[in-house]
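> Quick one: sequence and predicted model below, then my questions.
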Amino acid sequence: MGVIADVFSLVFGSRRNALRETLEVFRENAEAGAARAHEMQSAALSQLAAEFQYGGKSRFDRFMDGVNRLPRPLLALGTLALMGASLSDPVWFAARMQGLALVPEPLWWLLGVIVSFYFGARHQVKSQELQHALAASMARVPQVAANIAALERLRAEPPDAATARTEAAAPLDAAAAAEDNPALDAWKARRG
């Protein structure tokens, strides 16, 4: 009898499940894996939301945001103004273009680097703002899911339950009152 008990305790374990532990070496426990994945996703979302938490912007920050928005419109409007100037006063425009022709090539390279760094930095700021907006949206997911579930429960109610409410009965009363409208009846009689 002692040998059989030892075999059973070897296979099933004493207070341990050796069979389950052996299987988990080859195949992950689905419940534990789902719990770990949920914990990891929650931690990642919390970290992302905390990363983008910042208070209101100061006046200087708002001013600098306004200044940062100027170069693109100024470049576009300046180009259109140059096109207009070339049509209205070609001699003046040609003199300015001759002046640009005298600018040395390294200065053009420097201007290109400055402009590309500006627009690259602007792109970086915009992508970070997008990530902030995504984190804020992801933080609202549980509330949205709860709202959708509440709306689905309302859809599942039978029609008799809806007529008992005063909000649902009000449009029905208005429709019934519209049927007893003498002016509408007279208009219908004249038309048909």
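Nice, thanks for sending it over.
> okay, CA-based contacts and neighbour counts for the rest of this
Noted.
> Outside of stretch 18-28 itself, list whatever touches it.
With contacts defined as Cα atoms under 8 Å, 6 or more residues apart in numbering, stretch 18-28 is touched by 10-12.
> Would you point out which residue is most central in this structure?
Taking Cα atoms, centre = their mean as the criterion, residue 134 is the residue nearest the geometric centre of the chain, at 4.0 Å.
> Buried residues, the particular helix or strand that has residue 117 in it. List them.
Assessed by DSSP states H and E, residue 117 sits inside helix 105-139. Buried residues in helix 105-139, defined by neighbour count with 16 or more other Cα atoms under 10 Å: 132, 135-136.
> Which neighbouring elements make contact with it?
Helix 105-139 sits against helix 30-51, with contacts defined as 3 or more Cα pairs under 8 Å, 6 or more residues apart in numbering; DSSP states H and E.
> If you count neighbours, what's buried in the helix it packs on?
Applying a neighbour-count criterion of 16+ other Cα under 10 Å, the buried positions in helix 30-51 are 45, 48-49.
> let's bring in a second one:
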Amino acid sequence: MGLIERAFNVVFGNDRNVLRDTVEVFHENTEARAARDVIVRRAALDQFGAEFIAPQRGLFDRLMDALNRLPRPGLALGTLGMFVAAMVDPVWFAARMQGIALVPEPLWWLLGAIVSFYFGARHQTKGQEYHARMAEAMTRVPQVVGAIRALEGSSPGAADTGRDAAAQQQAITPEANTALEDWRESGGREGR
């Protein structure tokens, strides 16, 4: 009895399973692989979800964004409104345009500078935000590549054929299906 017990302790003893540990050197533990796959998929989904969730901003920030969106549509609609006014009441429109013609040139330069700075600053701000988001996304590239490689390696039935052209051709050639061939020969009328 002591000899058998010692043999079992050698193979299975001390909270270790030598037989299982040895087999896992040559064949992957499918349960452990499934657990790792779940972790990889969860991390990928969390990362993709984080890319689409905008940070919460305060009321003041949202109000300023709303006000910053008004000038462009206002200028576009105002220009279209001038065309409509010229067609509806040409005399009223001509009087307004005479008033605009009396505006001194330095005031036009000032207006041009203000509009240019507004749109330029807005363009620069949005460009910097875009580049910051791109830089943040680029820092995640190694994680994404690792997750994709982990998912590619775990797909069932995927075998690396290496540079063997015959093995590649055999892998993509469908196997014969005698039932399907018989059905095609009968004209596909059976079972209708």
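That came through, no problem. Owing to the predicted nature of the structure, the values given are computational and were not obtained by experimental measurement.
> TM-score of the superposed pair?
Here the TM-score for the pair of chains, by TM-score structural alignment, normalised by the length of the first structure, is 0.51; 111 aligned residues with a Cα RMSD of 2.6 Å.
> follow-up on the earlier one: in helices only, show me the contacts of stretch 18-28 of the first structure.
The helices, defined by DSSP state H, take in 10-12 from the contacts of stretch 18-28 of the first structure.
> Need the three-state assignment for residue 156 of the second structure.
coil (DSSP: H, G, I helix; E, B strand; the rest coil).
> For the aligned partner of residue 139 of the second structure in the first structure, list the residues it contacts.
With TM-score structural alignment as the criterion, residue 139 of the second structure lines up with residue 139 in the first structure. By Cα under 8 Å, 6+ apart, residue 139 of the first structure lies in contact with 45, 49.
> how far away is residue 139 of the first structure from residue 6 of the first structure?
To residue 6 of the first structure, residue 139 of the first structure is 54 Å away according to Cα to Cα, to the nearest Å.
> Residue 108 of the first structure too?
Per Cα to Cα, residue 108 of the first structure is found 86 Å from residue 6 of the first structure.
> How about residue 95 of the first structure?
Separation of residue 95 of the first structure from residue 6 of the first structure (Cα to Cα) stands at 103 Å.
> Please apply the same query to residue 22 of the first structure.
Residue 22 of the first structure is 18 Å from residue 6 of the first structure, where distance means Cα to Cα.
> neighbours around residue 82 of the second structure, how many?
For residue 82 of the second structure, the count of nearby residues is 13 (other Cα atoms under 10 Å).
> tell me which element it is part of?
Assigned by DSSP H and E, residue 82 of the second structure falls within helix 71-88.
> so how much does that helix differ from the first structure once superposed?
Once fitted to the first structure, helix 71-88 of the second structure is off its aligned match by 0.7 Å on average (mean Cα distance after the TM-score superposition for the first structure).
> ok, and for that helix, which residues are buried?
Along helix 71-88 of the second structure, no position meets the burial threshold by neighbour count (16+ other Cα under 10 Å).
> list the helices and strands it packs on?
Applying 3+ Cα pairs under 8 Å, 6+ apart, we find helix 71-88 of the second structure packed against helix 90-101.
> which residues touch the helix it packs on?
Helix 90-101 of the second structure is contacted by residues 82, 85-86 when judged by Cα under 8 Å, 6+ apart.
> got the buried residues for it?
residue 93.
> any idea of the angle that helix forms with helix 105-139?
Angle between the axes of helix 90-101 of the second structure and helix 105-139 is 90 degrees (criterion: axes from the mean of the first three to the mean of the last three Cα atoms, to 10 degrees).
> for helix 90-101 of the second structure, the distance to its chain's centre please.
53 Å (Cα atoms, centre = their mean, to the nearest Å).
> Stretch 85-93 of the first structure too?
Worked out by Cα atoms, centre = their mean, stretch 85-93 of the first structure lies 48 Å from the chain centre.
> And for stretch 62-76 of the second structure?
29 Å.
> same check, this time on stretch 138-152 of the first structure
That offset, for stretch 138-152 of the first structure, works out to 15 Å (Cα atoms, centre = their mean).
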